[in-house]
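>>> The sequence and its predicted three-dimensional model are supplied below.
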Amino acid sequence: MKKDLTAFRTALPDDVGAIVQLVNCAYRPEAGAGGWTHESDWVAGARVNAQQVLEMLCKPCSVVALGLIGTEIVACVHIEKHGDDAHIGMLAVQPHRQGTGLGKQMLALCRTVSRRDAGLR
């Protein structure tokens, strides 16, 4: 079932735990779990930890954008300025919501934020 994100916002330090849980669940779920971003067969351990996410939030020219449905964080992406370009990473969507277009909505947000806020390509 397709459901659009209802809001976007910039992550705050209080969101670190939810971001870590979302990213690790999306990329390194338990054995047998679904989702197309599953890396558990190739790489062991957590994809990201709280210290890494906090560093992203505190770094200049870096933002972690959150996608919400209601008040629930269901997607995230890291956007960082490098010269005249914006680099993205850590794009994650809850596994049971993957394939519903939420990742595309987050990528569209990246393009908008990059062009509007930083004049990046």
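Here it is on my side, so go on. Numbering: from 1, shown residues only.

>>> drop to CA atoms for contacts and neighbour counts, all remaining ones
Will do.

>>> For the protein, which segments count as helices?
For the chain, the helices defined by DSSP state H cover 16-27, 50-58, 102-118.

>>> So which elements touch the shortest one?
Packed against helix 50-58 by the contact rule (3 or more CA pairs under 8 Å, 6 or more residues apart in numbering; DSSP states H and E) you find helix 16-27, strand 62-69.

>>> if I look at the residue of the chain most remote from its centre, how far off is residue 55?
The C-alpha centroid of the chain is most remote from residue 32, which lies 22.4 Å away (CA atoms, centre = their mean). Per CA to CA, to the nearest Å, residue 32 is found 32 Å from residue 55.

>>> nearest residue to the most centrally placed residue in the chain other than its sequence neighbours?
Against the mean C-alpha coordinate of the chain, by CA atoms, centre = their mean, the closest residue is residue 76 at 2.2 Å. In space, and not counting its chain neighbours, residue 76 is closest to residue 66: 4.5 Å by CA to CA, 6 or more residues apart in numbering.

>>> try this one next to it:
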Amino acid sequence: MSDLHFRVATIDDVPALVALVESAYRGDASRAGWTTEADLLGGRRTGADDIVACIQRERSVMLIGERDGALLACAHVAMERGSGNEAGAGYFGMFSVRPELQGDGIGKAVLREAERIVREDWQLPLIRMTVIDVRTELIGFYERRGYHRTGMHKPFPYGDERFGIPRRDDLRFEVLEKAFTRET
């Protein structure tokens, strides 16, 4: 997507980012794309408080993908600290593309840019993310881009409506990661 431009979000972008993330994951509008979680979760996906925290967090950026000044996509990219001598890893989350544009290559371009930031700007050896493990089509998308399932799981925060209202009782997160090589 040569006409897709990237920049780091500011506080002025918060309302538009909340609307984008919500539209990509929740409610009927999200069903226009393939990343919807509407059958898994109701309620909110994010709020202004979450976006502001990502923008203000040290070693973190909210990456925006735009075309002609229009917000098309975003992702949170952050540095996770390593323990001891471990270099740490990048973290990729809150990945959202306008539902009607999903499948047009925008998401792949955002993912590549996030990986570039982690690999080149921050010089970290790998990038991680968490995905709801019943989202097999989404996990497949990431596997085709070099991510692998680590087998590590994290519990879904049932009872904390900041993360949505579950429609199922078997949700949990799986950690995916991609190590960078000289070729990636």
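Right, received. Where do you want to start? These numbers come from a predicted model, not from an experiment.

>>> what range in the second structure matches the longest strand along the first structure?
When the first structure is scanned for its longest strand (criterion: DSSP state E), the result is strand 72-82. Aligned using TM-score structural alignment, strand 72-82 of the first structure spans residues 70-80 in the second structure.

>>> With the first structure overlaid, how far apart is that stretch on average?
Taking mean CA distance after the TM-score superposition for the first structure, the mean distance separating stretch 70-80 of the second structure from the aligned residues in the first structure is 0.4 Å.

>>> Now check the first structure for the residue matching residue 119 of the second structure.
Residue 119 of the second structure maps onto residue 115 in the first structure, by TM-score structural alignment.

>>> Now do the contacts for its match.
Residues near residue 115 of the first structure by CA atoms under 8 Å, 6 or more residues apart in numbering: residue 121.

>>> Any chance of the helices and strands packed on helix 50-58 of the first structure in CSV with mean neighbour count as columns?
Converted to CSV, these look like this (neighbours: other CA atoms under 10 Å):
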stretch, mean neighbour count
helix 16-27, 21
strand 62-69, 21
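
>>> Any chance of these in TSV with distance to residue 10 of the first structure as columns?
Output for these, formatted as TSV (distance: least, CA to CA, whole Å):
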stretch	distance to residue 10 of the first structure
helix 16-27	12
strand 62-69	5
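
>>> so which of those comes closest to residue 51 of the first structure?
helix 16-27 (8.7 Å; CA to CA).

>>> Do I have it right that residue 92 of the first structure meets residue 26?
Yes - the pair residue 92 of the first structure / residue 26 is scored as a contact, 6.0 Å apart, by CA atoms under 8 Å.

>>> Tell me the buried residues in stretch 84-92 of the first structure?
The neighbour-count check on stretch 84-92 of the first structure (16 or more other CA atoms under 10 Å) flags 86, 87, 88, 90, 91, 92 as buried.
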